[in-house]
Structure formats: structure tokens, C-alpha cells
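Participant: How does the following fold in three dimensions:
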Amino acid sequence: MNDRNNTIAGWVLFAGIVALGSSIVSSEVFNTHRPETMGYPIEGVEVEGATAEAAKPIEFYLASADPTKGEQVFKKCTACHNADKGGANALGPNLWGVLGEPVGKGAHGFAFSEALSGKGGNWDWNSLSDWLSNPKKFAPGTKMTFAGLGNPEDRANVIAFLNAHSDAPKPLPAAPAEATAAADDKGADGKDVAAGNEAAPAGNEAAPAKPADK
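Facilitator: Here you go, the predicted model:
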């Protein structure tokens, strides 16, 4: 009887050791750490806390914008748009000469939604940047499903590309002095340069250029 009890006790002890070992191994394999930023990034949605980038006006990025890079971004829009002179409307309007045109009332014969056609004003640097950043916020009720371009450099490059596709391209604006000065005061890590100095005192509808407004 004692041998039987000892055997049972031995198996129970062995099972406990196996369970404990499995728990330790699994905790090491599946160990996770709390990320610095909670949640998942979504294209076109501004990340909370990215105030430094968001605070810079689109002119800051347009000053060094590259139409060639903008063309690469615009390729994502060519299923619905083209920016060719005399090009036909597709699911979205032709975008030749879009800068300076009335918002939602271009001269290409495209049937815009009421949400955009009733917006008023003309397409300029800021309105195009706001539209490309978040179409539904710019014109609530628009039928455009494109989420927007959250990266201001992408927006500036696309705007520079569209600006070049015109009979009268406009000179790209210079970076605002205050934005340039603020950028110069930041180090490579985005922190104030003076922070580590003890002696210092305490971006017509377009898809990424404007996806279609049916």
C-alpha cells in the first residue's frame, strides 16, 4: 500500500514539475511588452501626438517638394484619375490645371457631388492639402472613400506634381520663416537643441490626388 501511495505521489509531483516548467517556457516564448504607442497605425489617419509635424504649414514641405516623387504617389490614383492635358474624365475628374480651379466646379465637365460642389473657394496649396489629408473632413458627405494622405511630404509632392501639369504652373512657395526657424531649433531626434545645454534658459477632387467622387 505504501509503495502504491509513493508511486501516486511521485506521479503527482512529476506532473506538477512538468506543469511548472511548461508555464515558465510559455511565458518566455509569449512574453510581450507594452508598446510605446498603443493601437495600430491606419493610413490617412493622423497619429495622436504627432503635433510637431502637423503644426508645420504645407508651404514648409512645398518649398522642397519633388514632382517626380509626387508622380510616384499619384500612380496609386490612376485607376480613377489622369492629369494629362485633354485627358478624359474617368471615375474621377481629369486633373490637368486643377490648381486655381473652383472647388468642385472644374472645367472638365465632371459631375461632382453636392458636398464638394457646394464647398466654395478655389483649389490652392492649403485647400488641396486639407482635401488630400482627409477628404471626408474637408467636405462632409463626399462620396469619396479614399482615407487621405497623412504624410505631409507625400501631399506636398503630389501637389507639386499636379501644379506642374498645367498651362501655367505656379511658383512653389518658400517655407515660412517661422516654420524654418522652428525646424532649425530641433535636433535630429526632434527635441529642442537647447534642452541639453546647461547654459541655456529654461497638408476639383483628386485621389491621393483625389479618388473618384461618383
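Participant: Going by C-alpha atoms from here, please, whenever you check contacts or count neighbours.
Facilitator: Noted.
Participant: Would you map the helices across this structure?
Facilitator: Defined through DSSP state H, the helices belonging to the chain, from first to last, are 2-29, 51-55, 58-62, 67-74, 114-117, 125-133, 135-138, 152-164, 177-184.
Participant: Go through the ones you listed and pick out the most buried.
Facilitator: Ranked by mean neighbour count, the helices of the chain are led by helix 152-164 with a mean of 26 (mean count of other Cα atoms under 10 Å).
Participant: Straight-line length of stretch 89-100, end to end?
Facilitator: 18 Å (Cα to Cα, to the nearest Å).
Participant: Could you give me the buried positions within it?
Facilitator: By neighbour count with 16 or more other Cα atoms under 10 Å, stretch 89-100 contains the buried residues 89, 92-100.
Participant: got the buried residues for stretch 75-82?
Facilitator: 77-78, 80-82.
Participant: Return the subset of the residues you listed lying in strands.
Facilitator: Within the buried residues of stretch 75-82, no residue falls in strands by DSSP state E.
Participant: Save those residues as JSON lines, and put in distance to A9 too.
Facilitator: JSON lines is the format used below for the buried residues of stretch 75-82 (distance: Cα to Cα, whole Å):
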{"residue": "C77", "distance to A9": "71"}
{"residue": "T78", "distance to A9": "73"}
{"residue": "C80", "distance to A9": "74"}
{"residue": "H81", "distance to A9": "76"}
{"residue": "N82", "distance to A9": "79"}
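Participant: quick one: which of the residues you listed is nearest M144?
Facilitator: C80 (11.1 Å; Cα to Cα).
Participant: now the other sequence, so there's something to compare against:
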Amino acid sequence: MPDLSDGGMYMRFGVFTAAAVGLAVLATPALADGDAKKGAKVFRKCKACHVADEEKNKVGPHLVGIIDRPVATVDGFKYSAAMVEFGADGKVWDIETLTVYLKKPKDLVKKTSMAFAGIKKDSDMENLIAYLQDPSAAK
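Facilitator: Next up is the predicted model:
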């Protein structure tokens, strides 16, 4: 049984834990607020190279099931060496990684072959992620 006579230690730990959780929540984009219909409009920037509603590769790999999919794993698509290396340690396209990548792809994967300047507005990103999570919600 722990000695509870020093309640201050437990209080400090509790305050630290609460602060850490609060910072983590603030650091994560509020993507649950995204609008898939608006995201479909943002996705127009991506359509020349990607498809999100069917497993069909174009210049880029299809994006069906992209959320939480391991990096560089779409069958039949030839990824750049940089993307293969980026995903080599088991990275997945979780929302956080995808958000960082889509803001400025070459900042995360230096020699990616994806020629895209990035999504600048947070609201566009939220909407795009909502669309990628469920393209059928935009219909």
C-alpha cells in the first residue's frame, strides 16, 4: 500500500497528467468536425492523380481505406524509393501523419514524387480527411 501522507506528490502528478492530455488534445486537429461534402470539393485538387471511391490506381495510388493503411502498400502501384523508405518501419497513414503530409508533402517525405504544393487551410484539411474517411458520405 503506498504512503499517502505526501498527497502533494499525487496532486502534482495528476496536474501534470491533465496538462499533458490537454496539450495532446490541442495538438490534434479537430478532424471530427470535417464535412465530407465540402471535402469532396477539396478532393478535386487530388483527382488528377488519385481516386478515393474505388480501388483504381492512376498516376498516384487509390486512396480507398487510406486512413490507418500502412504506407506504400497498395497492390499494383509502383511507389517512389523515398515513399518505400518512409514506410519501411511500419508507418501508417493515420490522421496525424496524413495531415502533416498533405500540408506539405516534401517536408515529410523529402524526395516524394508527389508534385503537390499542399493543403493550406485547416478547414480544408478537416473536410478532406472527413471525405477520405468515408467518400460515400459526400453523396
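Participant: Adding distance to H108 of the first structure as columns, could you present the helices of the first structure in a markdown table?
Facilitator: Converted to a markdown table, these look like this (distance: least, Cα to Cα, whole Å):
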| stretch | distance to H108 of the first structure |
| --- | --- |
| helix 2-29 | 60 |
| helix 51-55 | 33 |
| helix 58-62 | 26 |
| helix 67-74 | 19 |
| helix 114-117 | 13 |
| helix 125-133 | 18 |
| helix 135-138 | 20 |
| helix 152-164 | 15 |
| helix 177-184 | 36 |
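Participant: looking at those helices, which is closest to T145 of the first structure?
Facilitator: Of all the helices of the first structure, helix 135-138 sits nearest to T145 of the first structure, with 8.1 Å by Cα to Cα.
Participant: what about the closest one, distance to the chain center?
Facilitator: 14 Å (Cα atoms, centre = their mean, to the nearest Å).
Participant: mean offset of that helix relative to the second structure (after superposition)
Facilitator: Helix 135-138 of the first structure, aligned to the second structure and superposed, deviates on average by 0.4 Å (mean Cα distance after the TM-score superposition for the first structure).
Participant: Which stretch of the second structure lines up against that helix?
Facilitator: Aligning helix 135-138 of the first structure against the second structure (TM-score structural alignment) gives residues 105-108.
Participant: Against A177 of the first structure, how distant is the residue nearest the centre of the first structure?
Facilitator: Residue closest to the mean C-alpha point of the first structure, counted by Cα atoms, centre = their mean, is G150 at 1.7 Å. For G150 of the first structure, the distance to A177 of the first structure equals 24 Å [Cα to Cα].
Participant: Tell me how far K110 of the second structure lies from A32 of the second structure.
Facilitator: 29 Å.
Participant: ok, the aligned partner of E126 of the second structure in the first structure - contacts?
Facilitator: Matched across to the first structure, E126 of the second structure falls on A156, judged by TM-score structural alignment. Contacts of A156 of the first structure were listed using Cα atoms under 8 Å, 6 or more residues apart in numbering, and they are 58, 61-62, 65-66, 70, 129, 203.
Participant: cool, and V98 of the first structure?
Facilitator: Contacts of V98 of the first structure (Cα under 8 Å, 6+ apart): 106, 123, 162-163, 166, 204.
Participant: Just give me the closest of these to A54 of the first structure.
Facilitator: Among the contacts of V98 of the first structure, W123 lies closest to A54 of the first structure (Cα to Cα), at 20.4 Å.
Participant: Surely K106 of the second structure touches F86?
Facilitator: No - if you go by Cα atoms under 8 Å, K106 of the second structure and F86 don't touch, sitting 11.7 Å apart.
Participant: Looks like G148 of the first structure contacts N134 (just checking).
Facilitator: Yes - assessed by Cα under 8 Å, G148 of the first structure is found in contact with N134 at 4.7 Å.
Participant: I am finished for the moment; much appreciated.
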